[in-house]
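Asker: Show me the folded form of this:
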Amino acid sequence: MTTLIELFISFCQIGMFSIGGGYAAMPLIQEQVVQNHGWLSLAQFTDLVTISEMTPGPIALNAASFVGLQVAGFPGAIVATIGNVLPSFIIVSILAYVYYRFSTIKVISGVITGLRPTVVALIATAGLTIVRNALGGSQLLFNGILLLLALFLVRNYKKDPIFVIVLTGMCGIIVEFIGNFV
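Answerer: Modelled structure (predicted):
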């Protein structure tokens, strides 16, 4: 029962302070899940981010569900997911009311303008952490080549991200398969 309460409180905190969406929440989730509670290792967290990104739905919500499932089974997934959604639901409902009621006031407009750079910084931090973790390990060159290939295909050729995920996943399978025979 204590673990369920800890999951709920941790993901409530993440839900309260993850301004800017799921990617902005990743550093907060990492801090709670890896550093504060030790529920996952950094490698497991990196895998969690990858899986959360590939599955349908918001990345932070997927991460909450996966962490809860890993830590306390199905009840943990439910509790972590509710904990993650509840503060956001309440905050967004209040902010929507305030915005529509007072959007013409310059202060409100200024606050929203001031938050934009912070959100970009949080997303960039999450992205850099993921890149650093993905490039680490014994296959630095291979991972770096896959990263550049994925960026090149998505940015220059506007390839579908699902296609790029499948392609790079297959490259990983082939390299792993070849590595087992060498």
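
Asker: Only C-alpha atoms from now on, for both contacts and neighbour counts.
Answerer: Will do.

Asker: Look through this structure and tell me its longest helix.
Answerer: helix 59-102 (DSSP state H).

Asker: Any buried residues in the helix or strand just after it, and which?
Answerer: Toward the C-terminus, helix 59-102 is succeeded by helix 106-135 as the next helix or strand (DSSP states H and E). Neighbour counts over helix 106-135 (16 or more other Cα atoms under 10 Å) mark 119, 122-123, 125-127, 130, 134-135 as buried.

Asker: Could you do stretch 6-13 as well?
Answerer: Buried residues in stretch 6-13 (16+ other Cα under 10 Å): 7-13.

Asker: List just the nearest of those residues to Gln32.
Answerer: For those, the closest approach to Gln32 (Cα to Cα) belongs to Ser10, at 6.5 Å.

Asker: another one to check against the first:
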Amino acid sequence: MSILIEMFISFLKIGAFSFGGGYAMLPLIEREIVKSNNWISYKEFVDIIGISQMTPGPIAINSATFVGFKVAGILGSIAATLGVISFSFILVTIANHYIVKFKESYIMKAALAGMRPAMIGLIISVFLSLGRESYKDIKSVIIGFIIFGLLLTNKFHPIITILISGILGILLYGLLPI
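Answerer: So this is what the prediction gives:
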């Protein structure tokens, strides 16, 4: 099977079976692109997540585009991106007709209430996986605690925290290579 078809199908699965937004998709993205298909390394996966968060747009689409490009160039990025958005596009197109009818449905509300805790579990799972890969030394832990403290106490804008993280990285890893 062509790599483009494989990428489309893998990202179609990611788009079809991931509910709850981009962060909830990360475990499935990780499994498909790092573990099952070995298209990128885990370190590259962590880097792609970082880049996907810094660039405009949904994390799943950005991730699909980056991975597709890395593996198969422009056609790969098109195949992966189309794969990740196809199911949602079709579902929303169909659901749009029925959404008003089922908007107040007890069953729909109950199903969504049951899915919310699962989404938090998926996000925590990815947090732990990314943490194991990202916090490799005391410098990375220091940067993490500083940024966490800034976000918790001062409600810094995410762009400011990214810039501060970059400066801390330059200082701790570039100027003080201990």
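
Asker: rewinding a little: spatially, which two of the buried residues of stretch 6-13 of the first structure are the most separated?
Answerer: Leu7 and Gln13 (9.9 Å).

Asker: Closest to Tyr23 of the first structure out of the buried residues of helix 106-135 of the first structure?
Answerer: For the buried residues of helix 106-135 of the first structure, the nearest to Tyr23 of the first structure is Ile123 (5.3 Å; Cα to Cα).

Asker: For the closest residue to that closest one other than its chain neighbours, pull up the helix or strand it's in.
Answerer: Excluding the flanking residues, the one nearest Ile123 of the first structure by Cα to Cα, 6 or more residues apart in numbering is Ala24, at 4.5 Å. In this assignment (DSSP H and E), Ala24 of the first structure forms part of helix 22-30.

Asker: ok so, going back, report all helices and strands that the longest helix of the first structure contacts.
Answerer: Applying 3 or more Cα pairs under 8 Å, 6 or more residues apart in numbering; DSSP states H and E, we find helix 59-102 of the first structure packed against helix 2-17, helix 22-30, helix 42-54.

Asker: Export these to a markdown table and append columns for distance to Ala80 of the first structure.
Answerer: Formatted as a markdown table, those follow (distance: least, Cα to Cα, whole Å):
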| stretch | distance to Ala80 of the first structure |
| --- | --- |
| helix 2-17 | 5 |
| helix 22-30 | 11 |
| helix 42-54 | 14 |
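
Asker: Check those helices for me and report the most buried one.
Answerer: Mean neighbour count (mean count of other Cα atoms under 10 Å) peaks for helix 22-30 among these, with a mean of 23.

Asker: That one vs the second structure - mean distance after superposition?
Answerer: With mean Cα distance after the TM-score superposition for the first structure, helix 22-30 of the first structure departs from the second structure by a mean of 0.6 Å once superposed.

Asker: count of residues packed around the residue nearest to Arg116 of the second structure when sequence neighbours are not counted?
Answerer: Leaving aside its chain neighbours, Arg116 of the second structure sits nearest to Gly20 (7.5 Å; criterion: Cα to Cα, 6+ apart). By other Cα atoms under 10 Å, 16 other residues sit near Gly20 of the second structure.

Asker: pretty sure Gly20 of the second structure contacts Met119?
Answerer: Yes. Counting by Cα atoms under 8 Å, Gly20 of the second structure touches Met119, with 5.7 Å between them.

Asker: How many residues are close by the spatially closest residue to Leu12 of the second structure that is not a sequence neighbour?
Answerer: Of all residues not flanking Leu12 of the second structure in the chain, Gly83 sits nearest, at 4.2 Å (Cα to Cα, 6+ apart). Number of residues near Gly83 of the second structure (other Cα under 10 Å) recorded here: 25.

Asker: Distance-wise, check Gly83 of the second structure relative to Gly20 of the second structure.
Answerer: Distance, Gly83 of the second structure to Gly20 of the second structure, by Cα to Cα, to the nearest Å: 18 Å.

Asker: likewise Ile123 of the second structure?
Answerer: Distance from Ile123 of the second structure to Gly20 of the second structure, counting by Cα to Cα: 9 Å.

Asker: Likewise for Val46 of the second structure?
Answerer: Val46 of the second structure is 20 Å from Gly20 of the second structure, by Cα to Cα.

Asker: And Ala111 of the second structure, by the same measure?
Answerer: 13 Å.

Asker: cool, Tyr106 of the second structure as well?
Answerer: 19 Å.

Asker: With Val92 of the second structure instead?
Answerer: 14 Å.

Asker: With Met115 of the second structure instead?
Answerer: 8 Å.

Asker: Please name the nearest non-neighbouring residue to Pro58 of the first structure.
Answerer: Gly22 (6.4 Å).

Asker: Equivalent analysis for Val49 of the first structure, please.
Answerer: In space, Val49 of the first structure is closest to Ala63, 6.8 Å off (Cα to Cα, 6+ apart).
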